[in-house]
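[1] Sequence first, predicted model second:
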Amino acid sequence: MTVQRRRAVLWGALVLLLGIGLAYAFWPRPVAVDFVLAGEGPLVVTIGEEGETRVRDVFVLSAPVTGYMRRIEHDVGDLLEAGLTEVAQIEPIDPTFLDVRSATQAEAAVEAAQAARSLAVAEVEMAAAELDFAEAELERARRLIASDTISERALDDAERVFRTKRAALSTAEAGLRMRDWELERARAELVSPATAQRSYDACDCVVMTSPVSGQILRIHQESEGVVTSGQALIDIGNPRDLEIVVDLLSEDAVKVEAGQRVIIEDWGGPEDLQGRVRRIEPTGFTKVSALGIEEQRVNVIIDITDPPETWARLGHGYRVEVRIVLWESDSVLKVPLTALFRNGGDWAVFVEDGGRARRQAVTVGRRTDLEAQVLDGLEDGVRVVLYPSDRVVEGVGLTARDDTD
C-alpha cells in the first residue's frame, strides 16, 4: 500500500469518527420530566385567611360617676356572679390645691362670712330687745283695757306690734343660721387634700357589682386612681361562648354565604375544627396591608360547631387560620395546577403518548391553589407531565426523571 493510500485511509477514518461523534452529540434525546396520573379524587375550593377568636357578648363595666377608684383586687380570668361580686369602689375626689390668689380669695371670703355672721348676731339681739319691749307693751295694754283706760284700737295696735316684732326675731334668727352656713362654705374652700383625707372616717363609696355572670377578660385600670364618669374599667364575658371574626378582601367576601362550612386550622390543637359562617357584615372598611397598600375588607363572623370540650383551651383574642369552603365534591377528575399551561386562550397539558409528548387541550372547572378540576379532554389514569418546561414540545421524547437519576 502506497503512502498516499495510507493517508487517505487514515483521514477517512478520522472523518468517519468525527461524523459519528457529531451525530451522537446532536441526536435528539428524551427529555427527563416528572409524571403524574390524572385521577378521580375529592376537591375542596376554599378561601383562606387569618382570623381571631372573640367572646360573642363582651360587657364593659364603666365608672358611673367621677371619683377616686380604689384598687381592683380581681385578676383577669376571675369568675364573677351577677349582682353579687363586688368589682370596684369609687369614693369622692379630694379637693385640689389652691394657688396663692385662690387661697387669698378664699381667706377673704371667710373673713367676710365671719363679719356677716357678727352682723346677723347683732340683728338677732336687736330683734329680741324689740320683741321684749313689744311684749311688755301688750301686757300693759291688756291691763288698761280691763279698766276702760284705752280703746280697743290701742290694744289691737299693741298686739300687731308684738306679732311683727316676733316675726322680725324669727327672720333675724334665720338670717343668723344662713350666715353660719355661709361661713362653713367659705371655710370649706380652704380645705386641703391632706385635711380632707384626715376627715374621712369611713368610705362613702359607690360600690360597683358585676352586671352579668362570667369571667374577667380585661382590666383597663387596675390600680387606684381618679376615674371619670363613663370610663371603662373591666371587660366581662363568657370564654366558652366564642366566635371567630375574619376580615376578607371585599372581592372574596362576595363569594361567601351564610351557612357555608369552615375548616379551622393552626389553632394549636391536634385536629382541625369545624365551623359555619353565621354572618357577613354589610359594611366594609379600609385596612392598610403590610406592604402599605390600602385594601377594602369585610368582617365575616364564624361559629365553631365542634363541642366546646374539643377547643376548651381557646380564649378571647386567639389567632386561628380559617378556610371557608366555597365548593366541594367527593369525586372529580383532577390534575395538579402546575401541569396546566396556556395554549392561546385555552388550557392544555402534555400527556405521554407512546413515549412522546402530545399537547392535549382541556376544559378546566373549579380550581384550588394546588389542583384543578378537568371537565373535558382527559381520561382517568392518563400520564401527564407535571412541570412542563420550554424543552417539552409537541412530539419530543419523554422519560421519567427517576429513570435518569
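    Received the coordinates, thanks.

[2] Only C-alpha atoms from now on, for both contacts and neighbour counts.
    Fine.

[3] Can you tell me the SS state at Val325?
    strand (DSSP: H, G, I helix; E, B strand; the rest coil).

[4] can you pull the contacts of it?
    Contacts for Val325 (Cα atoms under 8 Å, 6 or more residues apart in numbering) come out as Val44, Val45, Thr46, Ile47, Gln260, Arg261, Val262, Ile263.

[5] As TSV, those with distance to Arg143 and secondary structure would be great.
    Formatted as TSV, the contacts of Val325 follow (distance: Cα to Cα, whole Å; DSSP: H, G, I helix; E, B strand; the rest coil):
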residue	distance to Arg143	secondary structure
Val44	120	strand
Val45	118	strand
Thr46	115	strand
Ile47	113	strand
Gln260	108	coil
Arg261	110	strand
Val262	109	strand
Ile263	111	strand
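
[6] Relative to Gln231, which of those residues is nearest.
    Nearest to Gln231 among the contacts of Val325: Val262, at 37.8 Å, using Cα to Cα.

[7] One more to weigh against that first structure:
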Amino acid sequence: MFKKSYLIWAAGGAATIGLLAWAFAPRPVQVESAAVTVGHFEQGIEEDGQTRLKDRYTVSTPVAARLARISLREGDRVAAGDAVAVLVPAMSSLVDERSSQEAAARYKAASANVTRTNARVERTAVTREEAQLELHRTEKLAREGFLSASRLDSARLALAGAQRDLEIARAEREAAVHEQAQAAAALQPASGNLQAGRPFTVRAPVDGVVLRVTQPSEATLPAGSALLDIGDLRQLEVVADLLTTDAVQAQPGRRAVVERWGGPPVEGHVRRVDPGAFTKVSALGIEEQRVKVVVDLDSPPPAWRVIGDGYRVTLRVITQSVDQAVMVPVGALFPYADGGAAVYRVDGGRARLQPVEVAGRNGSEAWIRSGLQAGQRVIVYPPPAVADGKRIELRKA
C-alpha cells in the first residue's frame, strides 16, 4: 500500500515538473522572412520636380497704343502669323520725332538680331554636321572593336544635343524675323498709318498654345507691355532642385525616370546641371544648397500629352544599375560591427547572424556583394528577441 502511494506521488511530481518545464521553456520567436533574390538593381536620387516649357514666348506691344480686348484664352491654339491682338492709336505722341527715332532704333536692333540668329543657325548647323561625322567615325571604330559602347553613346548624345541646338537656333531666328516685322510695322506711325486711325495687328511669333493672357481687357499700354505667353506643350522638360551632394552624381547623360505624374514611368536623361547653386530653406527650416537639374524626355507615352507647364512630378536620376545582383529587402539589414551590416539568416528553425557586404541600396532593396546566396531566406524587421542561434517560427501570411 505504501509503495503504491509512493508511485502515485512520484508520478504526480514528475508530471508537475514536466508541466512547469514546458510552461517556462523559451518559445520560438515569431518572425517574418523574405527570400534572397537575383535580379536587376537600381539606385537613384529621387526628388520632386515640375514640368517646364523649353521655349516660352512672351508677346508684347511694340509701341505705346491702346489695346483692343483680346478674345484668346488660355489653352487656345495659335499658328505662327495669326493675329493675337490689335492696337489702335491712343495719342499723337505715337508719331512724334522721338517716337519715330525709337521705332527706327528698335527696327535696327531687330535687324541685327536677325543677322545674329542667322549666324547662330549656320554655326549650329556646322556643329551638327561635325557631330554627325564624329558619330559615323565612332560607329565604324566601335564595330571594329577599337572603342567602347560608352564612347558610342556619348557620340550619339552629342549628335542629339547638336540637333536640338539647331532646332532652338531656327526657332530663335523665326522669332527674330517676326520681331523685325513688328519693328518695321512700328515705323508706320511716322508715315501716318496709326495717326490716321488704322489698327496695328500683333501676330504670334510661333506655333503653340496660349499659356497666359496677361492683359485680356482693353487698356492703354506703354511700349513693351506683355500681352500673352505662347509655347509648344509638346516641347516639355522636367526640372528639379537637387542637393549639391546629389547633383554631383547626376551628370549630363545620366538616365532618369519621371514617375507619379498620373501615368506610367517616362524615360529620360539629364541634359544639364546648372553651374551655380542657390540656398533653399527646407520645410524644417534648414538652409540647403541646391542646384537645378534639367531632364529631357526620350519617348513620352501618348498619355503625357495631357501634361502642361508647371505640373508636379517625381524625378528619379539613376546613379547605379546592375544586372544579376543579389538582393534582399532593406528591412532585413541592421548595423553590425564598425560601420558594417548584417542580417539574420533562417537556418532550419533557428536564426543565424550573417555579416554581409552592402554594395548599394534604394528605397526597398539592398544589393549584397557578399555574404548571401540566392534562395536563402532572411528575417525581415527582426524583433529585439531574435539573436544568433535563437529558435524562430515563421509567421504565416
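    Here it is on my side, so go on. Just so it is clear, the model here is predicted, and its values are computed rather than measured.

[8] Superposed, what's their TM-score?
    With the length set by TM-score structural alignment, normalised by the length of the second structure, the two chains reach a TM-score of 0.67; 296 aligned residues with a Cα RMSD of 2.9 Å.

[9] related to what we said a few turns ago, are any of the contacts of Val325 of the first structure buried, and if so which?
    The neighbour-count criterion (16 or more other Cα atoms under 10 Å) marks Val45, Thr46, Ile47, Arg261, Val262, Ile263 among the contacts of Val325 of the first structure as buried.

[10] Quick one: the strands in the stretch 101-250 of the second structure, in order.
    Listed in chain order, the strands of the stretch 101-250 of the second structure (DSSP state E, counting those that start in this stretch) span residues 200-203, 208-213, 219-221, 226-231, 236-243.

[11] a markdown table please, covering the buried ones among the contacts of Val325 of the first structure and showing distance to Gln373 of the first structure.
    As requested, those are exported to a markdown table (distance: Cα to Cα, whole Å):
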| residue | distance to Gln373 of the first structure |
| --- | --- |
| Val45 | 10 |
| Thr46 | 14 |
| Ile47 | 17 |
| Arg261 | 20 |
| Val262 | 21 |
| Ile263 | 21 |
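
[12] on that earlier part again, save the strands of the stretch 101-250 of the second structure as TSV, and put in distance to Asp309 of the second structure and mean neighbour count too.
    Formatted as TSV, those follow (distance: least, Cα to Cα, whole Å; neighbours: other Cα atoms under 10 Å):
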stretch	distance to Asp309 of the second structure	mean neighbour count
strand 200-203	22	20
strand 208-213	8	20
strand 219-221	27	17
strand 226-231	9	21
strand 236-243	7	22
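
[13] okay, these in TSV with distance to Leu141 of the second structure next?
    Formatted as TSV, the strands of the stretch 101-250 of the second structure follow (distance: least, Cα to Cα, whole Å):
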stretch	distance to Leu141 of the second structure
strand 200-203	50
strand 208-213	42
strand 219-221	61
strand 226-231	41
strand 236-243	33
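
[14] Asp153 of the second structure is nearest to which of these?
    Closest among the strands of the stretch 101-250 of the second structure, using Cα to Cα: strand 236-243, at 21.0 Å.

[15] which strands and helices sit next to that closest one?
    strand 37-53, strand 287-297 (3 or more Cα pairs under 8 Å, 6 or more residues apart in numbering; DSSP states H and E).

[16] Mind checking those strands for the one nearest to Val84 of the second structure?
    Among those, strand 37-53 sits nearest to Val84 of the second structure (Cα to Cα), with 20.3 Å.

[17] start and end residues in the first structure for that closest one, please.
    Aligned using TM-score structural alignment, strand 37-53 of the second structure spans residues 39-55 in the first structure.

[18] residues in contact with the aligned partner of Ser217 of the second structure in the first structure?
    Under the alignment (TM-score structural alignment), Ser217 of the second structure maps onto Ser223 of the first structure. Contacts for Ser223 of the first structure were tallied using Cα under 8 Å, 6+ apart; they are Arg70, Arg71, Ile72.

[19] make it 7 Å
    Arg71, Ile72 (Cα atoms under 7 Å, 6 or more residues apart in numbering).

[20] rewinding a little: average distance between the match of strand 37-53 of the second structure and the second structure?
    Stretch 39-55 of the first structure differs from its equivalent in the second structure by a mean of 1.3 Å after superposition (mean Cα distance after the TM-score superposition for the first structure).

[21] Just the buried residues of that stretch, please?
    Buried residues in stretch 39-55 of the first structure (16+ other Cα under 10 Å): 39-40, 43, 45-48, 50-55.

[22] Just to be sure, Leu17 of the first structure is in a strand?
    No: counting by three-state DSSP, Leu17 of the first structure falls outside a strand, being helix.

[23] Can you get me a residue count around it?
    12 (other Cα atoms under 10 Å).
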